[in-house]
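**Q** next come a sequence and a model predicted from it.
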Amino acid sequence: MKISGNTILLTGGSSGIGRELARRWHDLGNTVIIASRNRDALDKTAEGYENIHVMILDAGKGADIGQFVRDAIEKFPAINVLVNNAGIMKFEDITGSRDLSDAEAEIETNLLGPIRLIDGFIDHLKGQADAAVINVTSGLAFVPLPKAATYSATKAALHSYTVSLRAKLKDAVEVIEIAPPGVQTELTPGQSEREEYMPLDEFIDETMKQFEAAETPPEVLTEPVKPFRHAERDGKFDDLLAMLATR
């Protein structure tokens, strides 16, 4: 992916990883459109950044995505990069019958949201120079956190979808996966204070170094996530799963 001169549409730009990626890409000379449900938080991300623009989108509402895509392309016809970063994570007890509304919302937002947005933008992207799709998954795509089973499953599915997309779009649209480790954000309550998680600024620094390299790798992996990504290859899957099961 080229590092500057893009028009990037990024979902989940109101906080955390999305907010910081938007600002870093802006400062490298890109126009960035950020989208989420929270207008006030989006405005905070964009404040002081001339070429960060705000659009409202609930990635979990499939009925809204088609119109959002049409509006985005009409207003920003130069869009050549789509970043699917919006996501929600809920802890759940899967050992008994329960209300599945949280699980359904995670599937809608974390998996169907990216699939629908890719579907909406793909014909446009194929006509753009230097086009790219970037999907943000998780280390939990490779070793699940049992108390966040649905979240982990959506990220595993998005990883698989990304691999398929890369194979089918070869030489037409670059397809990149960012797989974060646990990062100090407010994805879940109190997560920004957990010492065992990677500080957000360190995660962004290490991630952006890979985008600024001569060639962006198909999987952007920071050091803390590599044991999870390579757990099966390295024979560490069972140990890591047992560790996560105690959390």
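**A** Right, received. Where do you want to start? For clarity, every value in this text was computed on a predicted model and none was experimentally measured.
**Q** hey, let's count contacts and neighbours off CA atoms from now on
**A** Will do.
**Q** relative to residue 2, how far out is the nearest residue to residue 131 once chain neighbours are set aside?
**A** Residue nearest to residue 131 in three dimensions, not counting chain neighbours: residue 80, with 4.6 Å by CA to CA, 6 or more residues apart in numbering. Relative to residue 2, residue 80 is positioned 11 Å away (CA to CA, to the nearest Å).
**Q** list the buried residues in the lengthiest helix in the chain.
**A** For the chain, the helix that runs over the most residues, judged by DSSP state H, is helix 149-168. Using 16 or more other CA atoms under 10 Å as the test for burial, helix 149-168 gives 149-159, 161-163, 165-166.
**Q** which other residues reach it?
**A** With CA atoms under 8 Å, 6 or more residues apart in numbering as the contact definition, helix 149-168 has outside contacts at 88-92, 94, 103, 106-107, 110-111, 135, 137-138, 140-145, 173-177.
**Q** pasting the second one now:
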Amino acid sequence: MDITSRTVFMVGGTSGIGLELAHRFRAAGSTVVVGGRNTEVLAQLTAEGLGAVEIDVTDADSVARARDNVLKAHPDLDTVVTMSGTGGPEDLWDTAHFALAQTIVEVNLLGTIRVIDAFTPHLLARGAGTIVTVSSGIGFLPFPLMPTYGASKAAVHAYSEALRAQLAGTGIEVAELVPPAVATRIGGSNPHALALDAYGEEVMELLAQDPTPHEILVQAVLMHRWAERDGTYDALVAQRSQALATLPGRTQG
């Protein structure tokens, strides 16, 4: 895609990867509107000259209001990025984990679907545009300490594939961003996490390709994405399972 002339709605762009990419799209010359729940950050972004819209992807009415506000100000909107996400460790021996699991699915999967549903009619009417979904390397290579996060991201991958097939021939492209561990709130505890600025730079280079890749795969995520193909899947899952020793009542074998 031409990253210098887009009109982008970055949903979930008030922190982490979303905020990094919002700034990079704007620096490249695109018009950017950031959506999120943190009103303090949204006010700061407005002061910086970016667009800002409050949105809660778990609330259908909030998503509809955000859509109406964005399209009123930017009827030429052509790019929607569904960046909102949450996650955390879960102890599957303790049924109390279900509350977190429910929140993760509500934000990561259903929130993605709500945003896509809200903007697809607009993009279809334009006959052109781009939807960028966000899965994760964990969706392809499980990290057993974060089971529902991985499951939700695997679901986003499958949904993205189906969405691309259903939108084929409409002029709307679907790109799936597949991050590895990145130094953000979710991935920052990983000592091997990729620096946020390095990740943002590599992502923008990939997005700028023509045609836009179906999957935005930085070098650090290739081991996750192709683990089954490369025959490293079982060994890597076993290695990543060592983190389970941090849960109550577990010992590392």
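**A** Yes, it's here. None of these values were measured; they are calculated from a predicted model.
**Q** quick one on the thing from earlier: show me the contacts of helix 149-168 of structure 1 that map onto helices.
**A** Using DSSP H, 103, 106 are the members of the contacts of helix 149-168 of structure 1 that sit in helices.
**Q** filter the contacts of helix 149-168 of structure 1 down to the buried ones.
**A** Counted by 16+ other CA under 10 Å, the contacts of helix 149-168 of structure 1 give 88-90, 92, 103, 106-107, 110-111, 135, 137-138, 140-145, 173-177 as buried.
**Q** how close does residue 85 of structure 2 sit to residue 112 of structure 2?
**A** From residue 85 of structure 2 across to residue 112 of structure 2, the span is 9 Å (CA to CA).
**Q** sorry, that was for residue 58 of structure 2
**A** According to CA to CA, residue 58 of structure 2 stands 9 Å off from residue 112 of structure 2.
**Q** one more: residue 207 of structure 2?
**A** Distance from residue 207 of structure 2 to residue 112 of structure 2, counting by CA to CA: 20 Å.
**Q** looking only at neighbour counts, state which of the two leads.
**A** residue 112 (25 against 20; other CA atoms under 10 Å).
**Q** tell me which of the buried ones among the contacts of helix 149-168 of structure 1 fall in strands.
**A** Within those, residues falling in strands by DSSP state E are 135, 174, 175, 176, 177.
**Q** with distance to residue 19 of structure 1 added, can I get the residues you listed in JSON lines?
**A** Shown next, in JSON lines, are those (distance: CA to CA, whole Å):
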{"residue": "135", "distance to residue 19 of structure 1": "15"}
{"residue": "174", "distance to residue 19 of structure 1": "22"}
{"residue": "175", "distance to residue 19 of structure 1": "21"}
{"residue": "176", "distance to residue 19 of structure 1": "19"}
{"residue": "177", "distance to residue 19 of structure 1": "18"}
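**Q** just these now: which is nearest residue 127 of structure 1?
**A** For those, the residue nearest residue 127 of structure 1 by CA to CA is residue 174; the value is 12.7 Å.
**Q** these two touch, right, that closest one and residue 128?
**A** No - contact between residue 174 of structure 1 and residue 128 fails when scored by CA atoms under 8 Å: they sit 11.3 Å apart.
**Q** which residue sits closest to residue 197 of structure 2, ignoring its sequence neighbours?
**A** Nearest residue to residue 197 of structure 2 in three dimensions, chain neighbours excluded: residue 20, at 7.2 Å (CA to CA, 6+ apart).
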